[in-house]
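Engineer: need the 3D shape of this:
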Amino acid sequence: MKDSKVYNWCVRNNIGFKLLALFLAFMLWYYVAGQRDPIIKRDFTLPVEARGLSSESVLVSPLPDVQVSTRGMRSIMRDVKGDDIRVYVQISDQEVGEKLLPVQVESPFGVQVVSISHERIKVDLDVMSEKQVPVQVLVRGEAAPGFTYRTASASPEQVTVKAPSRFLDEILDVQAVIEIKGAKNDISQQVKVQLAKNYGEQVTVQPGTVQVKLPVVTSGPVKTVAVTAALQGEVAEGFVVKSQSVEPKTLQMTGPIEVMANLGEIRTKPVDISGAQGNITKDVELVLPAGVISLGQNKAKVTIVIEPVEAETPQVIA
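Structural biologist: Presented below is the predicted three-dimensional model:
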């Protein structure tokens, strides 16, 4: 070996010393570079993506976030954002049910993944299905006194529910809730449908709203009665009540059958004409028997015409 030409050439040209010098130079550069651009660590909390999921399959529960510890040169790490690192599980088996899958990470060049908080995570798969279910209208609140409501209707009467198959069997209907809040007239409004149980975003309903109609009717018989004014006191001396009128003259009333059968008129509260020397016009409340409800207004406009007494013309005796 020592007599070979290569060996003699290496000895003659000090190749060994040169290689040693090159190695020492590299180590010195590495040390200096490390001081100027040190290795640092950074932690990221990132969501896990599901890759390979077919259009028919769905995740029953959302995948957890994981903590990823990374390291690299400061010049590189300071520009790294969470979106630059992708954490995912690869779903190749679309079989329904739970399974443990390894967590995989994609990181930019120069970024080394040191550790992951979850090496494996549980994935729960199901198949999306859909079916038609009826709309149940729920009425909340009470109608105005003297009124009640009949059976409500929804249009359309059925909606389409799309959900993981394990949830679909539980869903028998959807609900449309309508508030009546002292209603006296029929109600027709667009109402958002809802499920009896909160399934989050995994269950969708189409259409999301329905048109609800709720008939509101009187709870007793309806009768049209006259409205009359009640007067109190006497006009001033030398004056007389020429006429009186009430507007409206009649109103529709409802109430218990036994009361309505004997109800002929509705009077206003007394209008005081004591000492009056001119016309009086007032809005006066009605006096309603117990249980009787006015289907119109609860006041009437009373007008009283008051004039001086006409002097008698003396008779001439021929």
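
Engineer: all contacts plus neighbour counts: C-alpha atoms, from now on.
Structural biologist: Noted.

Engineer: what sits closest to the residue positioned nearest the centre of the chain if chain neighbours are left out?
Structural biologist: Most central in the chain under Cα atoms, centre = their mean is residue 192, positioned 8.5 Å from the mean C-alpha point. Distances taken as Cα to Cα, 6 or more residues apart in numbering put residue 209 closest to residue 192, at 4.2 Å, once the chain neighbours are dropped.

Engineer: can you count the residues close to the one you found?
Structural biologist: Using other Cα atoms under 10 Å, residue 209 has 18 neighbouring residues.

Engineer: from what I see, it and residue 177 are in contact.
Structural biologist: No. The pair residue 209 / residue 177 is not scored as a contact, 10.8 Å apart, by Cα atoms under 8 Å.

Engineer: alongside the first, I'd like the structure of this one:
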Amino acid sequence: MMIHLKRNWPAKLLSLLAAIVMWFFIMRDQNPVMEVTYTVPVQVQNLNSGYIVEDAPDTVRVVLTGPRDTIISMKSDNLRAYIDASGVKPGQNNVTIGFTPPAGMNLVEVKPDNITINVDEYAERKVPVEIVPIGKFSDDIALKSVTIVPKEVTVSGRKQQVNTVSKVVMKVNVAGQTKNFSAVSTLEAWDIAGNVLDVHINPNQGQVQYELNLLRKNKAVPITVPTIGTVPEGYEVKATSATPTQLTVTGREELIDTITDIQTEPVDISGATETIQGTYNLVLPSGINSNTSTVRVKVEIQKKAT
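Structural biologist: Got it, this is the predicted structure:
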């Protein structure tokens, strides 16, 4: 058997090599090596917790080569480039963008592969929220109360920016408002000159509730006529009336809302046996006004039916 194997061994070896080469070319034609380009996100890794990087690129382009079936089966959503920030310091730093190709693939290049990033110290602090009104209330409106939620927020980011924050504001349009209202708005961090700063605000939205009072509210109320004293025995008060029967009063909303009627000064009916008529003054509570100060009053008195 060994004798047969040793016969013509050079020819047999050449045949084996030819078969291997032919297999390689056949497989290459069926599963060729291809070059593909992906846009992948960039992650900053190993960054000191006391530092912050905000100008690193969001994405880079990577060029890979590999067999077609490997490329087809690969999930490109899982590809990630990275910046190893373990050695960076505050200020400008030149860093390399790295990429580890998946199994079966080869990395051709990363575009860009070197960049300059600015590193700053990280800082955060609590800042109260203030309202900045847009427009103004009319002269008839008084602010009763205003409630802000949240009352304070956390600003964070580059130390220099965070330290420059003078206040966090919520802009609220109050022009034309006459009743209680609420508003929701995005918060802004301002420096002392009113410039908006590039910092993170948590939470980044606020809500405000306004309670308003009308300084001059009008209301129509009836006029009532009080009496003092008593009529003689055998007589009775049939009815009391005023002309006009009602009037419009003006005052602060909280006062006007408590008014149900306006009285005249009392009519003395002591010993009266006939109808009393005349002009009487109105008694207006403090803070309540009216264009009318007197009215005609009539108190009808008659004998009791026997």
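
Engineer: re earlier: which other helices and strands does the helix or strand hosting the residue nearest to the centre of structure 1 contact?
Structural biologist: Using DSSP states H and E, the element containing residue 192 of structure 1 is strand 187-194. With contacts defined as 3 or more Cα pairs under 8 Å, 6 or more residues apart in numbering; DSSP states H and E, the packing partners of strand 187-194 of structure 1 are strand 174-179, strand 209-214.

Engineer: show me what counts as buried in that strand.
Structural biologist: When burial is assessed from 16 or more other Cα atoms under 10 Å, strand 187-194 of structure 1 yields the following buried residues: 187, 191, 193, 194.

Engineer: show me where the stretch 1-150 of structure 2 has its strands.
Structural biologist: Using DSSP state E, counting those that start in this stretch, the strands of the stretch 1-150 of structure 2 run over 33-45, 51-53, 59-67, 81-84, 91-99, 106-111, 114-134, 141-149.

Engineer: for the fifth one, packing partners?
Structural biologist: Helices and strands in packing contact with strand 91-99 of structure 2 are listed as strand 81-84, strand 106-111, strand 114-134; criterion 3+ Cα pairs under 8 Å, 6+ apart.

Engineer: where does the second one end up in structure 1?
Structural biologist: It refers to strand 106-111 of structure 2. Aligned by TM-score structural alignment, strand 106-111 of structure 2 falls on residues 112-117 of structure 1.

Engineer: go on, the shortest one?
Structural biologist: Under TM-score structural alignment, the counterpart of strand 81-84 of structure 2 in structure 1 spans residues 87-90.

Engineer: about what we covered before: among the helices and strands packed on strand 91-99 of structure 2, which is the most enclosed?
Structural biologist: Among those, ranked by average contacts under mean count of other Cα atoms under 10 Å, first place goes to strand 81-84 (a mean of 19).

Engineer: quick revisit: out of the helices and strands packed on strand 187-194 of structure 1, which is closest to residue 140 of structure 1?
Structural biologist: Between residue 140 of structure 1 and those, the shortest separation by Cα to Cα is 4.9 Å, and it involves strand 174-179.

Engineer: show me the helices in the stretch 201-318 of structure 1, by range?
Structural biologist: Per DSSP state H, counting those that start in this stretch, the stretch 201-318 of structure 1 carries helices over the ranges 257-261.

Engineer: show me where it has strands.
Structural biologist: Counting by DSSP E, counting those that start in this stretch, the strands of the stretch 201-318 of structure 1 are 204-206, 209-214, 216-218, 222-228, 231-232, 239-247, 250-254, 265-268, 271-272, 280-287, 293-294, 299-308.

Engineer: okay if I get those strands as a markdown table plus distance to residue 183 of structure 1?
Structural biologist: A markdown table is the format used below for the strands of the stretch 201-318 of structure 1 (distance: least, Cα to Cα, whole Å):
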| stretch | distance to residue 183 of structure 1 |
| --- | --- |
| strand 204-206 | 29 |
| strand 209-214 | 10 |
| strand 216-218 | 7 |
| strand 222-228 | 17 |
| strand 231-232 | 34 |
| strand 239-247 | 25 |
| strand 250-254 | 15 |
| strand 265-268 | 24 |
| strand 271-272 | 32 |
| strand 280-287 | 21 |
| strand 293-294 | 14 |
| strand 299-308 | 20 |
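
Engineer: nearest to residue 128 of structure 1, out of those?
Structural biologist: Proximity to residue 128 of structure 1 (Cα to Cα) singles out strand 204-206 among the strands of the stretch 201-318 of structure 1, at 10.8 Å.

Engineer: residue 40 of structure 2 and residue 264 of structure 2: what is the separation?
Structural biologist: 85 Å (Cα to Cα, to the nearest Å).
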